[in-house]
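Enquirer: pasted the sequence and its predicted model underneath.
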Amino acid sequence: MQAGKLVLHESGMDLHDTLNKIHSLFANRAQQKDLHFTYTITPETPRYVLTDETRFLQVLSNLTSNAIKFTNEGEVSIHVDAEPLKKGQEYMLKVRVKDSGIGITDEDQKLLFTDFTQLDNSSTKTFGGTGLGLAISKQLTHLLGGDIGVESIPNDGSTFWFTIKVKKANSEEVEAQLQRMQLQNAEAEVLDFTPYVLLVDDNQINQKVAFKLLERLGCRTDVASNGYEAIDRALNNGYDMVFMDIQMPEMDGVTATSIIQEKLGNDSPPVVAMTAYSMREDAEKFMSQGMDDYISKPVKSSDLYKVIMRWHELNWKRDKAGGLTAAIDDDSEDDTIPVIDLAITEQLKEIGGAEFARQLYVEFEQEAGELLEEAKKELEAQQYKSILSTLHQLKGTGFTLGINQVAELAKILEHDIKHDQYDNVRSNFAKLLAQYENYRKTYKEIIL
């Protein structure tokens, strides 16, 4: 590939938002290997910058993917810093991806950024080559006015770094751009039914934006500004879904949710946590405290659409024992919900390229197959709690890749086992195996 064929599309970028996208994309893969995966941005680094976010993500996702792949224990960290240049508003953005993995020899380091290179040592044969991704990353960083390199000691980890030139952006302009994109997305996505939802948020601006997005999707929406209002409205109206802000004065969202679910019991609607970017790592904590799902703030139309459709298409219900079951006819299951959400596949391609996306789905086939084989043995021995970690991994990775039928069934099983509700476990696990097998047989044709 020649650099001249690469096209830049410069726009405003929220660095905190972008780093969170990378963290969210790879958190489950890191967790599966018990790696500590973090990112830091120095206070001196401007939050809003002008650059090509897609190209920036492509480079960073490639380096992050390799770091996790080549690290069996320890940690992977991303560090972002910026150095002001003489032109005032311009900065040299510096990104370092550090791992505690196998390391790279001096001889192999010289070959890393060459087209189609695959390092010919025993460690890399085990993990697979880095290859074309680094060569493209080198071209992209040069196109963005920077460079790329590596510091490594064999058996003592590696630090891949890259730099790009950026301009400091006006925060209001970037936020206005984000809002325009959200509203444009809302126009492209319209529900073919009218869910009745409750929006709970104490921030008036956030409330207005989310209300407008829900309205454009086709929702009938009520608004509450605190936990007490949310409880009052939820107990007196038959909502299909509640979008609940977590951090609110007087009463937080988790407490309000707990009271709503206690009062309404089996009639409680799904409650979706709305979590700030800085709180994404706490999402599973909220889920364990009673929230049924979550989306990130600032809220995006596409996320609202997906979470509403996810619950609507599966027609979830709470049975008399309090367990969650998916009311899907076995005969029509494959016809009503796609094996893979291709919108997510396209997003993954935008972030890291087609080969990067394809490899993620191949890895899911391998990892999920091994996890399910072990889970079958535990299930036969009635060691239900032992498969919770497997279900958690399948749920997280499945939703990340848009393999929603597998992820939803894993979510149902995880919920029921956590709450000692075993009546539907065997039948739902059989459905999970069938959905994985369906994925295994068809995914390569779908994503090509």
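Expert: Thanks, I have it.

Enquirer: going by C-alpha atoms from here, please, whenever you check contacts or count neighbours.
Expert: Noted.

Enquirer: which residues does the closest residue to residue 318 other than its chain neighbours contact?
Expert: Leaving aside its chain neighbours, residue 318 sits nearest to residue 324 (4.8 Å; criterion: CA to CA, 6 or more residues apart in numbering). Shown in contact with residue 324 (CA atoms under 8 Å, 6 or more residues apart in numbering): 316-318, 412, 415-416.

Enquirer: kindly report the same for residue 286.
Expert: Counted by CA under 8 Å, 6+ apart, residue 286 has contacts 254, 273.

Enquirer: am I right that it is in a helix?
Expert: Yes: assessed by DSSP: H, G, I helix; E, B strand; the rest coil, residue 286 belongs to a helix.

Enquirer: any idea how far it lies from residue 122?
Expert: If you measure residue 286 against residue 122 using CA to CA, to the nearest Å, the figure is 43 Å.

Enquirer: how about the helices of the stretch 101-250 of the chain, start to end?
Expert: 106-109, 122-127, 132-143, 171-188, 204-217, 227-236 (DSSP state H, counting those that start in this stretch).

Enquirer: buried residues in whichever strand or helix holds residue 31?
Expert: Taking DSSP states H and E as the definition, residue 31 sits inside helix 15-32. Buried residues in helix 15-32, counting neighbours by 16 or more other CA atoms under 10 Å, are found at 15-17, 19-30.

Enquirer: just those now: which is nearest residue 429?
Expert: residue 28 (21.2 Å; CA to CA).

Enquirer: I'd like the next helix or strand past the biggest helix by length in the chain.
Expert: Ranked by number of residues, the top helix in the chain under DSSP state H is helix 354-380. Tracing the chain C-terminally past helix 354-380 and defining elements by DSSP H and E, one meets helix 388-401 next.

Enquirer: tilt between the helix or strand that that following helix is followed by and helix 388-401?
Expert: Using DSSP H and E, the helix or strand that follows helix 388-401 towards the C-terminus is helix 404-418. If you take axes from the mean of the first three to the mean of the last three CA atoms, to 10 degrees, helix 404-418 sits at 150 degrees to helix 388-401.

Enquirer: next, the contact list for residue 295, please.
Expert: Per CA under 8 Å, 6+ apart, neighbours of residue 295: 272-275, 303-304, 307.

Enquirer: nope, residue 356 is what I was after
Expert: Contacts of residue 356 by CA under 8 Å, 6+ apart are 62, 348-349.

Enquirer: what about versus this one:
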Amino acid sequence: MKLSKFSNYPLKLKLLLVPAVATFSFVAYLIYSSLVLSGGNALLKEIRDAQFPTLYAAGENLKSFDGVVESLNAAAATGEVDYLEGAKAKSSEILNRYDSMERMDPTHTNEIEKLKSDFNTFYILAFNVAQRMMAKKNPPSQQEINELRELRNAYSLSAVSYRDAAEKEFQETIHKAIRRSDRAQGSGAIIGSVMLFVIAILTLLVNRGIVVLERVVENRNKMLLLVNSELEQEIQKLKSAEEARSHAEAASHIKDEFLANMSHELRTPMNAVIGLSHLCLQTELSDKQQDYLQKIHSSAKSLLGILNDILDVSKIEAGKMELDRIAFELDEVLGNLSTILWAKSHEKNLELLLETAPDVPSVLVGDPLRLGQVLINLAGNAVKFTAKGEVVVSIDLEKEEGDQVVLRFAVKDTGIGMSQSEIDKLFRPFTQADTSITRKFGGTGLGLTISKRLIEMMGGKIWVESTPGSGSKFIFTANFLKAKGRENAPRTEFAGFDGMRVLAVDDSENSLSILKNYLESFSFDVSVASNGRSALSTVRKANKDGKPFSLAILDWKMPEMDGLELARELHAMTEAENKPKILLIAGYGQNGTPALRNNKVVDGVLEKPFNQNKLFDAISRISGPDQSATGKFRITGAQFNPLLVSQVRGAHLLLVEDNEINQQVAQELLEGFGIKVAVAENGEEAIARLNEEQFDGVLMDMQMPVMDGISATREIRKNPKFATLPIIALTANVYVSEQNAFLAAGMNDHIGKPLDPDRLVATLAKWLRPARKAETVQPPPVAAISAPEALPDLPGVKVATSVRRIGGNVALYYSLLDKFRVNQLSTADQIRAALAAGDAKTAERLAHTLKGIAGTLGAESLQQQAELLENNIKNGSLGDIESLLAQANQQIRNLIASIDLAIEARTS
């Protein structure tokens, strides 16, 4: 009926009805789609403008609150005001975020206000308690501590609850948008189907148009779903990126603080120890004093070297670390190791044993400082985590091919041991095997990470074998070269003493085994005993058999009968026609060791830990031909490694330096190493000298008039003839960024000012290959053994450290003082005039020169003032320049007044 009525409609009406129905349906669908999109956009806007920022701010406030608590705890523990300032800053951040959250989230204003109030209540009390603990006055009562803990917990629970609620609302809003999108998709499909059905009934003429329209609608729905999915992914990416950035910034901040604090706190006292011990070594000393001071000096130098390595951790991370390739004696590395670890091992009553296989080359080519750093770290950890027993450091030859050798090092202890899960965490930065271990024993968590990287740079690998409660064994390999032209085979026999009968007595199984192996390598006939009674029986039996012992090596500290008592028994044996010589082995630094040397029943004393060569020398002194020393080293250069000095002697260097004092210091130190030195006062003069004569290397100052060091280096490198010429920077600026600038300009290395003689000779030996024979250059003069000249009395100046830096030459130091009072009197006026003329570069250079000279003389206060002045000029911060200049000028005049008195006292 209805169809018949429709068929009676005029054709025009029917043709109009089709597009009218289609248009109406399409308009209705567009209106519906717009409403859906509008609702989706409103939800997305709500997520973007309110919910996500609120959730993010709530999470950040929880992190900042942890920072406030940590800063206040650190302030209370250390007394550092900087931590209080850090707590204030983070507290301000938290309150500002809550203000923002109130604007973004008006529906939860009451909750946010309560969070602000709870935080303020906790912070005011915590800040007050931290201040009182820093001042060490009116310490908090237990009630206050409990109240503080309750306030902290209450705020933390409320903040976490608010954050979780915000996160829940955020997720519900996301799900709501998705559900709306799903409904839109379903409705769109239904509407499209209805439209298709109606239009199909009306006419087939618009069929294609309807199909196209349906496809458009379907595509719009798909696009909406895709937009929603991409939005969710972007939100997750933003959250992950923000967390990663926060972690990276925190790690970088911790590292920077660690490096800065380590540098500031340790360098100054270490330099004082090195300088004063070196100066004492130049005086007349007793044997005991000489021994003590030599060990102090060696230990301090090793510690300073390790400190420098730790401060270079950023180099390792950036792949900028390079290993030295110099000749060194393995025994020296082990000697430094034992010197550094003896005190702690003796304090814990531990045996520290060193064992080197006889086939290990004694002289190698590699980096002794890095090798020593690894061994000190591993052995130091072994001592730290061992309560009783022993620590054994052993070295074996694993592989040898031509000049290449692979050594296998092992550090074994009888300590607490580790599980496999703890071992898996060992080599991660800033972590140790277990947090409980970290709390009990301390440590930065950097040592093993640095050691692993250094071992890998030496072509080796490191691994651990350990069982909880049964000790640990750290094993690593490293590649070295054998030193050409050097004797590598250890001394293995005594002329005329082949087969000498020796008795070794020690209650430690490992120590006795090492001692026996060393003695057998000397071609001795060796018998062993583990206690005094057994040793006496062995000696009596040997005497009865007509094969008496010529030498007895006894451990001092043994149960029941100690080594000294056993020595007396052997000395009193009436049946022994030829009593054995007695060599007593005493723990390193044990009380009473000096008295043993004068005991009549003991022929010699050898301190633990010892290596093969030390044992050989000790036996030689009591059983071999007379090899007593003819005198102790008293020369100024005795502190320098003779191998390094021999490598650079005969070199011809160009020193580029504009300051007269710095010229004199560097020139006399270099000539003391047997190096011929030519001087240029700026970069242009240096280039001219290089074109006139041949040099083995260049020492280049950075800040000079006419042409600075970096510009001069770039010009030099443009000439292919100087492509491989070693150029080493001389600079008081040792920041990593500035070092990178030196390297980028074409320099090979840098040496910091004030010059350190050991660092200077080590760096030169690394790069110089003298073209001339060393015999053509006179060796450095030997200082007389007469009493040294008294040091000048300069209040506030580290004279001893500075004299050490210039090789202990007091006369040279007086000469530098004289030049300073002549050349630096008007420095402040010169800087002021340069700034008035708009020449900031010259003013900065003058301040930099003053800083370097003050550092050379040991005037640290003036050095710091000059550095502050230099930085202000460099950064254009000229507001306080006049005040800084006045302070610097006053310090210069005070120092010159002290110099006048010191020189006058010296003259009189």
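Expert: That came through, no problem. Quick caveat: nothing in here was measured; it's all calculated off a predicted structure.

Enquirer: and the TM-score between these chains?
Expert: The TM-score (TM-score structural alignment, normalised by the length of the first structure) is 0.41; 219 aligned residues with a CA RMSD of 4.6 Å.

Enquirer: got the contact list for the helix or strand harbouring residue 737 of the second structure?
Expert: Using DSSP H and E, residue 737 of the second structure falls within helix 736-745. Residues outside helix 736-745 of the second structure that contact it (CA under 8 Å, 6+ apart) are 710-711, 713-714, 729, 749-750.

Enquirer: circling back to that earlier point, ok, the residue nearest to residue 318 of the first structure to residue 220 of the first structure distance?
Expert: From residue 324 of the first structure to residue 220 of the first structure the distance is 25 Å (CA to CA).

Enquirer: do residue 288 of the first structure as well
Expert: 29 Å.

Enquirer: who's more crowded, those two?
Expert: Taking neighbours as other CA atoms under 10 Å, residue 288 of the first structure and residue 220 compare with residue 220 leading, 16 against 11.

Enquirer: in this structure that one contacts residue 197, no?
Expert: Yes: in terms of CA atoms under 8 Å, residue 220 of the first structure counts as a neighbour of residue 197; the distance is 6.2 Å.

Enquirer: what helix or strand is the nearest residue to residue 173 of the first structure once chain neighbours are set aside on?
Expert: Nearest non-adjacent residue to residue 173 of the first structure, counting by CA to CA, 6+ apart: residue 12, 7.7 Å away. Here residue 12 of the first structure is covered by strand 11-14, with elements defined by DSSP H and E.

Enquirer: try residue 899 of the second structure
Expert: helix 881-907.

Enquirer: highest average neighbour count across the helices of the stretch 101-250 of the first structure?
Expert: helix 132-143 (a mean of 21; mean count of other CA atoms under 10 Å).

Enquirer: mind giving me the packing neighbours of that helix?
Expert: helix 53-69, strand 147-152, strand 158-168 (3 or more CA pairs under 8 Å, 6 or more residues apart in numbering; DSSP states H and E).

Enquirer: a markdown table please, covering the ones you listed and showing mean neighbour count and distance to residue 231 of the first structure.
Expert: Conversion of these to a markdown table gives the following (neighbours: other CA atoms under 10 Å; distance: least, CA to CA, whole Å):
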| stretch | mean neighbour count | distance to residue 231 of the first structure |
| --- | --- | --- |
| helix 53-69 | 21 | 40 |
| strand 147-152 | 18 | 53 |
| strand 158-168 | 22 | 43 |
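
Enquirer: can I get those in a markdown table with distance to residue 356 of the first structure?
Expert: Shown next, in a markdown table, are those (distance: least, CA to CA, whole Å):
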| stretch | distance to residue 356 of the first structure |
| --- | --- |
| helix 53-69 | 8 |
| strand 147-152 | 19 |
| strand 158-168 | 18 |
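
Enquirer: identify whichever of those lies nearest to residue 388 of the first structure.
Expert: The nearest among these, by CA to CA, is helix 53-69 at 23.0 Å.

Enquirer: now do the following helix or strand past the closest one against helix 15-32, angle only.
Expert: Downstream of helix 53-69 of the first structure, the next assigned helix or strand under DSSP H and E is strand 75-84. Here strand 75-84 of the first structure runs at an angle of 160 degrees relative to helix 15-32 (the same axes, to 10 degrees).

Enquirer: in strand 75-84 of the first structure, which residues are buried?
Expert: 75-82, 84.

Enquirer: C-terminal to that strand, what's the next element?
Expert: Heading C-terminal from strand 75-84 of the first structure (DSSP H and E), you reach strand 90-99.

Enquirer: residues near residue 7 of the second structure, how many?
Expert: 11.

Enquirer: if I look at it, how far off is residue 14 of the second structure?
Expert: In terms of CA to CA, residue 7 of the second structure sits 9 Å off from residue 14 of the second structure.

Enquirer: now swap in residue 663 of the second structure and tell me
Expert: For residue 663 of the second structure, the distance to residue 14 of the second structure equals 108 Å [CA to CA].

Enquirer: re the thing from before, so for the helix holding residue 899 of the second structure, what gets flagged as buried?
Expert: 881, 884-885, 887-889, 891-892, 895-896, 898-899, 902-903.

Enquirer: thinking again about what came up before, looking at the helices and strands packed on helix 132-143 of the first structure, spot the one closest to residue 354 of the first structure.
Expert: Nearest of those (CA to CA): helix 53-69, 10.8 Å.

Enquirer: what does the closest one rub up against?
Expert: 8, 10-11, 13, 18, 22, 26, 29-30, 76, 97-99, 101, 127, 130, 133-134, 137, 140-141, 160, 350-353, 356.

Enquirer: gap between whatever helix or strand residue 37 of the second structure lives in and the chain center?
Expert: Using DSSP H and E, residue 37 of the second structure falls within helix 11-46. The chain centroid and the centroid of helix 11-46 of the second structure are separated by 70 Å under CA atoms, centre = their mean, to the nearest Å.

Enquirer: helices or strands up against it?
Expert: helix 142-202.

Enquirer: buried ones in the longest helix of the first structure?
Expert: Buried-residue list, helix 354-380 of the first structure, by 16+ other CA under 10 Å: 356-358, 360-361, 364-365, 368-369, 371-372, 375-376, 379.

Enquirer: make a markdown table from those and add distance to residue 180 of the first structure to it.
Expert: Below are these laid out as a markdown table (distance: CA to CA, whole Å):
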| residue | distance to residue 180 of the first structure |
| --- | --- |
| 356 | 29 |
| 357 | 28 |
| 358 | 31 |
| 360 | 31 |
| 361 | 32 |
| 364 | 35 |
| 365 | 38 |
| 368 | 39 |
| 369 | 42 |
| 371 | 42 |
| 372 | 43 |
| 375 | 46 |
| 376 | 48 |
| 379 | 49 |
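
Enquirer: ok, those residues vs residue 181 of the first structure, which is closest?
Expert: Residue 181 of the first structure lies nearest to residue 357 out of the buried residues of helix 354-380 of the first structure, by CA to CA, at 24.0 Å.
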